[in-house]
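K.L.:
Pasted the sequence and its predicted model underneath.
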Amino acid sequence: MFKTIKNDLPASIVVFFVALPLCLGIALASGAPLFSGLIAGIIGGIVVGGLSGSKVGVSGPAAGLAAIVLTAIGTLGGYENFLVAVVLGGIIQLLFGVLKAGIIGYYFPSSVIKGMLTGIGIIIILKQIPNFFGYDEESAWDFGFFEIDGGNTFSELFNIVNNIHPGASLIGIISLALLILWDKVLSKKHKIFEIIQGPFTVVVLGIIFFILFKNSDLLSISQKHLVSVPIPEDATSFLNQFSFPNFSAITNTDVWVTAFTIALVASLETLLCVEATDKIDPHKNVTPTNRELLAQGTGNILSGLIGGLPITQVIVRSSANIQSGGRSKMSAIIHGFLLLISVILIPRLLNMIPLSVLAAILLVVGYKLAKPALFKKMFNLGWKQSVPFFATVIGIVFTDLLVGIGLGLAVGIVVILLKSYQNSHFLHIEDKSNGKHKIKMSLAEEVTFFNKGAILKELDSLPRDTYLELDLTKTRYLDYDIIEILEDFLFKAGERNIDIKLVSKRGVVENPSSFIQFFKERPKSKLSLS
């Protein structure tokens, strides 16, 4: 893990600055103590990051669970009773892992996963614009369309005009301009601009701005527009911030219902995030999903025992990690230690960071998740990909994460049913003649995203020094998701000395570059190979 520390350390700093306000904001939206969000972030980084098989995924408190937590605390009669449900939810997640339920994540089509990433990117942008101008900082961490203050995502945008804060807006604009300049120009000019990351620079600049103008009538930034980390006076007051579960409530039926709800929703969010993270990972790592459930379950048990919120793998922090060059799980682990050290040693310094600066960082993250070029690409892939994609995006923006994903999945299933996926299995034959691994894989007539898990597992388990013959002579329909898996597999095939021959009715292709070109020549998403 330490081989890539030069990449992981800068990335961990960026993730830290993204995670800090999210941990606090999600705790606020959940009606829980602010410190509970930090506990979940610390455990998500150090414990889950260490146990997870994901190299670039980052875990912590999730906005998608905020509504469940808020309701459960009231229903169960207090936060200590709710913590029992968190612990039990973690145990249920361990059971999911043992039962190998992680394969569920592979049954979500690529278009829905991309729609989820894009929808979250749009939500980040819409939610952070008010914060960027120094208005309504609380709603920035409430990721649902209808907000806890009675408004909605768009009503907050309309209210900005009469509520712009000059100081917060100025440092936000300067930070955003510097981040863009850093990414597009400076990072390509000199090595120093790769070592020192733009987000770290704008945070330091934000603190300096706050100190210089704190007595200014026009540009001073008020406390409600700054990070708000709890400040303990001594070791005793620090320890008093921890809460512990009231296990006498374990006989309460509502506690068990909440526990199953947390386990189910947290596991689903995690598996979807794993799939999405692997999709945008430039190194195409494959995360073992059952191990991820075991790691998340362990994290939730520990978080619940010491007063933390429920934990999932989260796409905002994970994508920030990838975009910042994170290469191994060390970036997630280090970010957890940075959270721990900072809340103990420098909480007053953290409380000088303007929220508009952090909003600028998140605006860049959101834009990279929802680039305009992606909409054009998905449209050009044809209706079978674009309809589920746009349904997911619209659902997430106008409802919430899980409803949006459910809508996209339902549309995706209808699309596949229209195409008919009978006999969509594939056949795998191994021949060890002449002492060589010679493997023939024949795909059936119809191959859809339902086969993703099985095909991915087979390709990932191929031994080194293998000669793979991929037979498509009987295949009439090859789903775009399967093509992505095959193209991702080519990325690793060279490293494992795997030679590939593709056999189809169009002829035989024996080198990888021609193999990729073969798929790129397919018209949109029709991919009729007959």
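P.N.:
Good, I have the coordinates.
K.L.:
Only C-alpha atoms from now on, for both contacts and neighbour counts.
P.N.:
Will do.
K.L.:
Can you tell me the SS state at residue 245?
P.N.:
coil (DSSP: H, G, I helix; E, B strand; the rest coil).
K.L.:
list the contacts for it?
P.N.:
By C-alpha atoms under 8 Å, 6 or more residues apart in numbering, the contact list for residue 245 reads 80, 81, 82, 83, 84, 304, 305, 306, 307.
K.L.:
Against that first model, consider the following:
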Amino acid sequence: MNSSNPFKNLKKDIPASIVVFFVALPLCLGIALASGAPPFSGLIAGIIGGIVVGSLSNSQLGVSGPAAGLAAIVAIAITDLGGFEIFLVSVVIAGVVQIVFGFMKLGIIGYYFPSSVIKGMLTGIGIIIFLKQIPHFFGLDKDPEGDWDFFQVDGETTFSEILNIGEFISPGATLIGCVALAILLIWSNILSGRSKLFEIIQGPLVAVVIGILYYVFTMNSDYWSISGEHLVNVPIPENIDMFIGQFSFPDFSQIGNIDVVITGFTIAIVAALETLLCVEATDKLDPLKRVTPTNRELVAQGVGNVASGMIGGLPITQVIVRSSANIQSGGRTKMSAILHGFLLLASIILIPTLMNKIPLSVLAAILLIVGYKLAKPSLFKEMWQAGWRQFVPFIVTVLLLQINFLLGVGVGLAIGIVITLFQSYQNSHFLHAVESDDSGRHEVKMVLAEEVTFFNKATILKELDNLPRNTYLELDVRKTTYLDHDVIEILDDFREKAINREINIKLISTRGTVENPDSFVDFFKLRPQEDVFKF
């Protein structure tokens, strides 16, 4: 595929953009509500994320917009800073900081996250998506679509909201949700492989059209009708002045406020981290295995946040929910992300009334499929079979992500680092010992690993101290390319003990073989100002 020509794959990108649009529309509105911001601010962020960030980014499948992971930070900031217009200054500052991050080439940070943590993040988000859509699927819409936290401000939790379904279930919303889910399953599992028509016309689009028709034909029914709180709610301006009046502008008189600046840096760091993790995850899901230039992505996100903040939008990140929906719907290039932005723009200008006839349960059915595909049960089995070193950071990330995004990723990363250090601790050397003759003399061969750091001091020291008297030690460093100064000092200390314990040392290296070296430091020619030796 030639990704340099974004128009070559429109037959795949257009249907995918429509799916992403239907996924993004309720999320943009819901995340704004969950953030305590005007609903229109979420739509602005979605439009900017699609058109501006999509155009500047070189991520072929990533989709940007307002992120649920920032909702708590945004809600607190708007209250503490004293108003939405003041908060918008922080969004602009965050964008500038992200641009600087990009030019400083800090995008490489994302590559230091273990694969198990990335998979855990994807799976955890998939579970959140699935669980959060269950109440909306049955017509329980007391809370906004973007209320993603496990512990919610109204005292409810993810599971208590699900248990409340029986009290608030809407028959009409439930029925059309089930119909939509059936359409999606039949379309993807049966029809899509039988004709190109079913590949061009996507199941989610058919489900939404059926949902609109259902609402229109049942709106006068007392039992099967769908009430307004179970429908998409896009603002409907009556004239151009009311449309322009929906925009907010930053109060730059507060740009010197230290709290505003700190909030801007906080948003920049969290948004950059979420974006880089999403980029890594999206690249793993890309069937063509393309690699996104992360520094350019940070610059694109920064420009997007500056633009969003200037006209009243929420902070923007690349978002795995929309990105995975894009991939699963067959998107091929960044045109699908750009087109979804134009569809959001067209929806609020041309057809807001029609958009407001879409049942939220239909959109919930779409997201249930997305969530399930991200968190398939087979993935848990795969990670378990990969061993505890992969499974532990994976499952910890999955579980803690249900409570807080940064907590899940942070603890998962910390566990991954500890496991890596433990492996390094274990894999410092290979030891083989034999008793060579009747006199009781022992022969021991110790082969040091390719890289030996101060983390390996304990194991090497333990092995050396456990050597019995009258031992012939063959120390092989021919494979070693990096030897820490601390380890060299241990060897020198052991050399002095070896004389009293009748231990003879044979040092084998690429520089030659030495019997009982006088000094390991001198042999390795370690200068005083160096703290390591590189072969």
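P.N.:
Looks like it arrived, so ask away. All values derive from a computational prediction rather than experimental measurement.
K.L.:
Next, the TM-score between them, please.
P.N.:
TM-score for the superposed pair, counting by TM-score structural alignment, normalised by the length of the first structure: 0.80. Supporting figures: 431 aligned residues with a C-alpha RMSD of 1.7 Å.
K.L.:
JSON lines please, covering the contacts of residue 245 of the first structure and showing distance to residue 200 of the first structure, neighbour count and secondary structure.
P.N.:
Listed next are the contacts of residue 245 of the first structure as JSON lines, based on distance: C-alpha to C-alpha, whole Å; neighbours: other C-alpha atoms under 10 Å; DSSP: H, G, I helix; E, B strand; the rest coil:
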{"residue": "80", "distance to residue 200 of the first structure": "36", "neighbour count": "19", "secondary structure": "helix"}
{"residue": "81", "distance to residue 200 of the first structure": "39", "neighbour count": "23", "secondary structure": "helix"}
{"residue": "82", "distance to residue 200 of the first structure": "36", "neighbour count": "30", "secondary structure": "helix"}
{"residue": "83", "distance to residue 200 of the first structure": "34", "neighbour count": "32", "secondary structure": "helix"}
{"residue": "84", "distance to residue 200 of the first structure": "38", "neighbour count": "27", "secondary structure": "helix"}
{"residue": "304", "distance to residue 200 of the first structure": "31", "neighbour count": "28", "secondary structure": "helix"}
{"residue": "305", "distance to residue 200 of the first structure": "33", "neighbour count": "19", "secondary structure": "helix"}
{"residue": "306", "distance to residue 200 of the first structure": "30", "neighbour count": "18", "secondary structure": "coil"}
{"residue": "307", "distance to residue 200 of the first structure": "30", "neighbour count": "27", "secondary structure": "coil"}
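K.L.:
Can you name the residues that contact the most centrally placed residue in the first structure?
P.N.:
By C-alpha atoms, centre = their mean, the first structure has its centre lying nearest to residue 315, at 1.3 Å. Residue 315 of the first structure sits next to 57, 58, 117, 273, 276, 277 when contact means C-alpha under 8 Å, 6+ apart.
K.L.:
Against residue 475 of the first structure, how distant is the fourth one?
P.N.:
Meaning residue 273 of the first structure. To residue 475 of the first structure, residue 273 of the first structure is 31 Å away according to C-alpha to C-alpha, to the nearest Å.
K.L.:
Likewise for the last one?
P.N.:
Distance, residue 277 of the first structure to residue 475 of the first structure, by C-alpha to C-alpha: 30 Å.
K.L.:
So for these two, which sits in the more crowded spot?
P.N.:
residue 277 (30 against 21; other C-alpha atoms under 10 Å).
K.L.:
what residue of the second structure takes the place of that one?
P.N.:
For residue 277 of the first structure, the aligned position in the second structure is residue 282, judged by TM-score structural alignment.
K.L.:
cool, residue 330 of the first structure as well?
P.N.:
Checking TM-score structural alignment: residue 330 of the first structure goes with residue 335.
K.L.:
what about that match, how many residues close to it?
P.N.:
Residues near residue 335 of the second structure, counting by other C-alpha under 10 Å: 27.
K.L.:
quick one: it and residue 7 touch, right?
P.N.:
Yes: with contact defined as C-alpha atoms under 8 Å, residue 335 of the second structure counts as touching residue 7 (7.4 Å).
K.L.:
Would you check how far apart the aligned residue in the first structure for residue 249 of the second structure and residue 83 of the first structure are?
P.N.:
Using TM-score structural alignment as the criterion, residue 249 of the second structure maps onto residue 244 of the first structure. Counting by C-alpha to C-alpha, the separation of residue 244 of the first structure from residue 83 of the first structure is 7 Å.
K.L.:
what's the overlap in contacts for the two?
P.N.:
Common neighbours of residue 244 of the first structure and residue 83 (C-alpha under 8 Å, 6+ apart) are 304, 305, 307.
K.L.:
For the first one, give its distance to residue 321 of the first structure.
P.N.:
In this structure, residue 304 of the first structure lies at 26 Å from residue 321 of the first structure, with C-alpha to C-alpha as the measure.
K.L.:
same deal with the second one?
P.N.:
The spacing between residue 305 of the first structure and residue 321 of the first structure, counted by C-alpha to C-alpha, is 28 Å.
K.L.:
same check, this time on residue 508 of the first structure
P.N.:
40 Å.
K.L.:
for residue 192 of the first structure, same thing?
P.N.:
Distance of residue 192 of the first structure to residue 321 of the first structure, computed by C-alpha to C-alpha: 19 Å.
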